[in-house]
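Visitor: sequence and predicted structure are below.
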Amino acid sequence: MSAPERIPPRSMTPAELLAEGELTVRGRIRDASNAALYCTVTYEDRETACVYKPVAGERPLWDFPDGTLAAREVAAYLVSEATGWDLVPPTVLRDGPYGEGMVQLWIEAVPGAELLALVEEEEPAPGWKAIGLADVGEGRTALLVHADDERLRRLAVLDAVINNADRKGGHLLPAGDGRLYGIDHGVTFNVDDKLRTLLWGWAGETLTEEAVTVLGVLKEQLREGGALAERLAGLITPAELDATRVRVDALLTSGVHPEPGGEWPAIPWPPV
């Protein structure tokens, strides 16, 4: 009698694996402001590391509705995916050991990547962009700069679209394959202008042709009935979706990177 033919495991995208696999908690990420758990997700012979942030572990915020941060993280991923830049790791909303939450692919950051720096010069060196002056103690200040890196510039555009209120240095993860990821997008998509970021180096500069093309794609997909609009509808409110459309239109109309508005702290604290 011949052995039964083995059916090979079906091909799965990382997002499908995160959504359908068995989620096992391995430990807690201690420095996270909300409950964040290091996990593995397994489906048949596939396994990968991930982060699980249950809604039940979210701290209340005065300016965001309770229990909405996980959905906003997924919404940020969907917008990133629509740009084609894939700046946010695959992220899904699913049930887990502590209830519904967001599950995101774990990215192992490459140590030593030079994306941010403090310098004593008054102007940034070639290859760097100025953010602003930082207090370094004993009455001294230094210039905080970020790399003039096209990956960061794309992320600055994405943050402007999703209205990211918390783009810190620790949320930038350079991966071993040369890609750069941004994480921690729970405080996004607010209807009010809350953009707080370390990526102000291009403020007021003309958007790249690539960025304008991508924003045009987003505008089309965000139209009522558009593919992205349909996917975002269950994650953010109608008013927040409308505000996202307005931000995309504003970027296309101005043709430049946004500048700090002055009514809201421009740089998150702590910055890293």
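Guide: The structure has been received and is ready for your questions. Residues are numbered from 1 along each chain as shown.
Visitor: can we go C-alpha only for contacts and neighbour counts from here?
Guide: Noted.
Visitor: just the strands in the stretch 101-250 of the chain please.
Guide: In the stretch 101-250 of the chain, the segments counted as strands under DSSP state E, counting those that start in this stretch are 116-119, 128-137, 140-147, 172-174, 180-182.
Visitor: ok, structure two:
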Amino acid sequence: MPAPERLPAPGVSAMGEHEELLAKGELTVVGRIREASNAVLLCTVTYGGVSADCVYKPVKGERPLWDFPDGNLARREVAAYLVSEATGWGLVPPTVLREGPYGEGMVQLWISSGAAGDGGPPADGTGADGSADDGTGDASGLLALVEGEEAGEGWKPVALADVGEGRTALLVHADDPRLRRLAVLDAVINNGDRKGGHLLPAPDGRLYGIDHGVTFHREDKLRTLLWGWAGEPLTGEAREVLGSLAARLAEGEPLATRLAELITPAELAAVRARVAGLLRTGVHPQPSGQWPAIPWPPV
């Protein structure tokens, strides 16, 4: 029997193909990603003679959180993917909700980062750069610590960080349009955990964000390393995308109907309110001061 064909990383037109593979394919667990806060399993998925690497997060492996209902982090990950797709930016890897070897869970396409030709996740469950994270890959070139209080050309300041021995350094992120789009998406979905390790630059130049379980809360929970544009005007592209998204979130629209199956009515209403607020103010949000602005640990 011939080996299954390996499906390449998704282009915009191939998202549906990947969704079908993830939703209908046979999942085979090949390892567990170490040190993730919830159960994260590396798998292969095979369907119709095609296979790919993916991540499976069973609901049974979710650690309870005080501010999120038990057993629904996987649904929030799928909701984040749907909103990302609605923007047209393709910032979240293809993600589905389905039954797996350990019950219902989120299944997401593995995106290899690093040099082109990276064949997939290491067999020992470490990240693509050897780090023991939950599939983060390498975000080098997007985040840095610099001496002094000036970010420098091409960088946006975030906050001063304690680097030990009484010393501080300025945490900065790249003034990168891909990151700026992701900052807008995070504001829409109310991402409470945008760490540096959740940024996945792919070999083809695209950027993905992963780990969206703590999103869509009806209260302001935005915690991110991407505060560099806080208070600055949104780009014309972002305003256009948000206007289109507002229409797609209207009652009875397919996106709104699908999100209603994944998050609560109050949370869906909050998504609409956040989009409307961004359009009304026309600027990137700023920290509220009522919630820690930067996730811990930041990477």
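Guide: Arrived safely, thanks for sending. Quick caveat: nothing in here was measured; it's all calculated off a predicted structure.
Visitor: so which elements touch the longest helix along the second structure?
Guide: Counting residues, the longest helix found in the second structure (DSSP state H) is helix 265-281. Packing partners of helix 265-281 of the second structure (3 or more CA pairs under 8 Å, 6 or more residues apart in numbering; DSSP states H and E): helix 177-189, helix 236-248, helix 254-260.
Visitor: put together TSV for the ones you listed, with distance to I210 of the second structure and mean neighbour count on each row.
Guide: Output for those, formatted as TSV (distance: least, CA to CA, whole Å; neighbours: other CA atoms under 10 Å):
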stretch	distance to I210 of the second structure	mean neighbour count
helix 177-189	11	22
helix 236-248	20	16
helix 254-260	18	17
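Visitor: which residues in the stretch 1-150 of the first structure form helices?
Guide: Applying DSSP state H, counting those that start in this stretch to the stretch 1-150 of the first structure gives helices spanning 14-20, 69-83, 150-162.
Visitor: among these, which comes closest to A130 of the first structure?
Guide: A130 of the first structure lies closest to helix 150-162 among the helices of the stretch 1-150 of the first structure, at 13.3 Å (CA to CA).
Visitor: give me the distance between the aligned partner of E259 of the first structure in the second structure and V184 of the second structure.
Guide: Counting by TM-score structural alignment, E259 of the first structure lines up with Q286 in the second structure. Q286 of the second structure sits 12 Å away from V184 of the second structure, going by CA to CA, to the nearest Å.
Visitor: equivalent analysis for P201 of the second structure, please.
Guide: 17 Å.
Visitor: what lines up with V55 of the second structure in the first structure?
Guide: In the first structure, V55 of the second structure lines up with V51, judged by TM-score structural alignment.
Visitor: return the residues in contact with V275 of the second structure.
Guide: V188, L242, L245, A246 (CA atoms under 8 Å, 6 or more residues apart in numbering).
Visitor: do the same with M106 of the second structure
Guide: So M106 of the second structure contacts 55-59, 74-75, 77-78, 95-98 (CA under 8 Å, 6+ apart).
Visitor: for stretch 248-258 of the second structure, grab the matching residue range in the first structure.
Guide: The aligned range for stretch 248-258 of the second structure is 221-231, by TM-score structural alignment.
Visitor: correction: stretch 183-197 of the second structure
Guide: Taking TM-score structural alignment, stretch 183-197 of the second structure hits residues 156-170 over in the first structure.
Visitor: most neighbours among the contacts of M106 of the second structure, which one?
Guide: Y56 (32 neighbours; other CA atoms under 10 Å).
Visitor: what's around the aligned partner of E19 of the second structure in the first structure, how many residues?
Guide: In the first structure, E19 of the second structure lines up with A15, judged by TM-score structural alignment. Using other CA under 10 Å, A15 of the first structure has 16 neighbouring residues.
Visitor: same check on A273 of the second structure?
Guide: 15.
Visitor: related to what we said a few turns ago, in CSV: the helices and strands packed on helix 265-281 of the second structure, plus distance to V214 of the second structure.
Guide: Shown next, in CSV, are those (distance: least, CA to CA, whole Å):
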stretch, distance to V214 of the second structure
helix 177-189, 9
helix 236-248, 21
helix 254-260, 15
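Visitor: and of these, who's closest to G105 of the second structure?
Guide: So among those, helix 254-260 is nearest, using CA to CA, at 16.5 Å.
Visitor: not counting that closest one itself, show me its contacts.
Guide: Contacts of helix 254-260 of the second structure (CA under 8 Å, 6+ apart): A79, L82, V83, A86, R248, L249, A250, E251, L268.
Visitor: one more pass at 6 Å, please.
Guide: With contact meaning CA atoms under 6 Å, 6 or more residues apart in numbering, helix 254-260 of the second structure is reached by L249.
Visitor: after superposing, tell me the mean distance of it to the first structure.
Guide: When the first structure is overlaid, helix 254-260 of the second structure sits 1.0 Å from its aligned residues on average, using mean CA distance after the TM-score superposition for the first structure.
Visitor: W85 of the first structure matches what in the second structure?
Guide: Match for W85 of the first structure (TM-score structural alignment): W89.
Visitor: can you report how many residues lie near that match?
Guide: Neighbour tally, W89 of the second structure, other CA under 10 Å: 18.
Visitor: can you give me the neighbour number for G84 of the first structure?
Guide: Neighbours of G84 of the first structure (other CA under 10 Å): 10.
Visitor: look up how far L222 of the first structure lies from it.
Guide: Distance from G84 of the first structure to L222 of the first structure, by CA to CA: 15 Å.
Visitor: with R26 of the first structure instead?
Guide: 38 Å.
Visitor: name the residue in those two with the higher neighbour count.
Guide: L222 (22 against 13).
Visitor: contacts only, for the more buried one.
Guide: So L222 of the first structure contacts L228, A229 (CA under 6 Å, 6+ apart).
Visitor: kindly recompute the last result at 10 Å.
Guide: By CA atoms under 10 Å, 6 or more residues apart in numbering, the residues touching L222 of the first structure are V79, G216, L228, A229, E230, R231, L232, L241, D242, T244, R245, V248.
Visitor: what of E120 of the first structure?
Guide: Counting by CA under 10 Å, 6+ apart, E120 of the first structure has contacts L133, R140, T141, A142, L143, L144.
Visitor: identify the residue of the second structure aligned to the first one.
Guide: Taking TM-score structural alignment, L133 of the first structure has L160 as its aligned residue in the second structure.
Visitor: isn't that match right up against A144?
Guide: No: between L160 of the second structure and A144 there is no contact under CA atoms under 10 Å: 11.5 Å.
Visitor: anything in contact with each of the two?
Guide: Common neighbours of L160 of the second structure and A144 (CA under 10 Å, 6+ apart) are A169, L170, L171, V172.
Visitor: of those residues - the most surrounded one?
Guide: Neighbour max across the shared contacts of L160 and A144 of the second structure (other CA under 10 Å) = V172, 25 neighbours.
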